[in-house]
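Enquirer: Everything below, folded, please.
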Amino acid sequence: MGTLTVTAKGQVTLRKDLLEHLGVHPGDKISIEKLPGGRVEVKAARPTGKISDAFGFLKGKTKGRSLSIEEMNEIIADGWAGKR
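Expert: Reported below is the predicted structural model:
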């Protein structure tokens, strides 16, 4: 376990190895929970959703043509990442 430095603005930067351990990437969210004794718990905030959120994902994105599996996967991944 290492230590982090708090900046004059009250910010802390997590090191790359910690971000990799959490499995987060640029643009992802991190959740922080306050615990007793001045401790905090840091977790990757995973998207939550319902299956019905997937209905209509491709509507308006096909421009009248068939999409490849790769194009569909990219659109779906963007949707799950909140880039809808």
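
Enquirer: drop to CA atoms for contacts and neighbour counts, all remaining ones
Expert: Will do.

Enquirer: Surely Ile23 is in contact with Ala44?
Expert: One thing to correct before we go on: residue 23 is Gly, not Ile. Yes: A contact is recorded between Gly23 and Ala44 when judged using CA atoms under 8 Å, the distance being 7.0 Å.

Enquirer: What separation is there between the spatially most central residue of the chain and Thr3?
Expert: When CA atoms, centre = their mean is applied to the chain, the residue found nearest the centroid is Asp28 (2.9 Å). In this view, Asp28 and Thr3 are 23 Å apart by CA to CA, to the nearest Å.

Enquirer: Show me the strands in this protein, by range?
Expert: 29-35, 39-45 (DSSP state E).

Enquirer: I'd like to know which of the ones you listed lies nearest to Ile75.
Expert: With respect to Ile75, and counting by CA to CA, the nearest of those is strand 29-35 at 19.4 Å.

Enquirer: next up, for comparison:
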Amino acid sequence: MGKLTNLTSKGQVTIPKDVSDALGLRPGKPVGLELRGEGEAVIRRGPVRVVPDPARVAAAIERIRRVQRDYHHLAKGLDPDSYMADLREPVPLPRETGE
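Expert: Next up, the predicted model:
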């Protein structure tokens, strides 16, 4: 969607309503601008303050704890070969023939 607007003498630009609505921009709220290259900039909705849901936070913490429990053996600091050796059954050494 291409739109044109004019720059004011104060260096301000009016963002067309359909564009601001599509981006969720609101008066008084932050707007992010990122310079991409010569003659190009990107407009983004600024950071939005999110109020954490206590149930979702508790569920996330429980998932983290479950992963810590399930993978605690990885915290031993073993190198990959030693770790794989712990997982596998012992491999018998080839027998030497006495011929």
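
Enquirer: that older thread, pick the most deeply packed of the strands of the first structure.
Expert: Each of these was assessed for mean neighbour count using mean count of other CA atoms under 10 Å. The highest is strand 39-45, with a mean of 12.

Enquirer: Look through the second structure and tell me its longest helix.
Expert: Within the second structure, and with DSSP state H defining each element, the longest helix by residue count is helix 54-70.

Enquirer: which residues sit against the helix or strand following it?
Expert: Per DSSP states H and E, the first helix or strand lying C-terminal to helix 54-70 of the second structure is helix 80-87. Applying CA atoms under 8 Å, 6 or more residues apart in numbering, the set of residues contacting helix 80-87 of the second structure from outside is empty.

Enquirer: residue range for helix 80-87 of the second structure in the first structure?
Expert: Per TM-score structural alignment, helix 80-87 of the second structure has no counterpart in the first structure.

Enquirer: Contacts only, for the nearest residue in space to Leu33 of the second structure that is not next to it in sequence.
Expert: Ranked by CA to CA, 6 or more residues apart in numbering and with sequence neighbours excluded, the top spatial neighbour of Leu33 of the second structure is Ile43, at 4.8 Å. When contacts are counted by CA under 8 Å, 6+ apart, Ile43 of the second structure touches 31-34.

Enquirer: so Leu32 of the first structure sits right up against Arg39, yeah?
Expert: No, residue 32 of the first structure isn't Leu; it's Ile. No: contact status for Ile32 of the first structure versus Arg39: not in contact, 10.2 Å apart, counting by CA under 8 Å.

Enquirer: Neighbours of the closest residue to Val12 of the first structure other than its chain neighbours, how many?
Expert: With sequence-adjacent residues excluded and distances taken as CA to CA, 6+ apart, Val12 of the first structure is closest to Val6, at 5.1 Å. If you count neighbours by other CA atoms under 10 Å, Val6 of the first structure ends up with 10.
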